[in-house]
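Q: sequence plus the predicted model coming up.
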Amino acid sequence: MAWLHITAPPNWRATPTATSKCACGWDRIAVGRRRVLALTADHEAHKNACPLRTPQEGRTAA
């Protein structure tokens, strides 16, 4: 349901990028080391809060 794709070139001076997507519509892009690290944390937090993975209130468990 959620995908995180990170591109980190082998050259240390090259700029890494990341894309975080989810079937619920979550779609984020980050460029640069600090932003890629922040997006990685946001991606993990989203996986715990995603409406497609979190049971909705009032729904009966199968």
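A: Happy to help now that I have it. Numbering: from 1, shown residues only.
Q: going forward, measure contacts between C-alpha atoms and count neighbours the same way
A: Fine.
Q: make sure A41 is indeed in a strand.
A: No: going by DSSP: H, G, I helix; E, B strand; the rest coil, the assignment for A41 is helix, not a strand.
Q: structure two is appended below for comparative analysis:
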Amino acid sequence: MGALIQVAEQYHLEPMLSSQIAVARSGILGTVREASVSVCHDYHGMSVLRRMLGIGFENATITA
């Protein structure tokens, strides 16, 4: 035991998602309180949604 584990997430770096996240975070749309992602699933989808909403690791309500 004692092994170190590192987790990396890359979906937010894809050009289309990166652009969408930038627009959502720019303020052009006002305060973004809701988002929907269909390009990725599970942990990856949640990672992208959290970035779009700018919530990091804060508590969030998720409906699916």
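A: Nice, I can see it. Everything numeric here is computed off the predicted structure, so don't read it as measured data.
Q: drop the TM-score for these two in here.
A: The TM-score (TM-score structural alignment, normalised by the length of structure 1) is 0.25; 22 aligned residues with a CA RMSD of 3.2 Å.
Q: run a quick neighbour tally on W3 of structure 1.
A: The number of residues packed near W3 of structure 1 is 14, by other CA atoms under 10 Å.
Q: residues in contact with it?
A: 19-22 (CA atoms under 8 Å, 6 or more residues apart in numbering).
Q: which strand or helix spans it?
A: W3 of structure 1 belongs to strand 2-7 when assigned by DSSP states H and E.
Q: just want the angle from the next helix or strand after that strand to strand 2-7.
A: Following strand 2-7 of structure 1 in sequence order, the next helix or strand is strand 17-22 (DSSP H and E). Interaxial angle, strand 17-22 of structure 1 versus strand 2-7 (axes from the mean of the first three to the mean of the last three CA atoms, to 10 degrees): 170 degrees.
Q: what's strand 17-22 of structure 1 in contact with?
A: 1-8, 26-33, 36, 39-40, 43.
Q: just checking, next helix/strand downstream of the host helix or strand of S18 of structure 2?
A: S18 of structure 2 belongs to helix 15-26 when elements are defined using DSSP H and E. Once the chain leaves helix 15-26 of structure 2, the next helix or strand it forms, by DSSP H and E, is helix 42-53.
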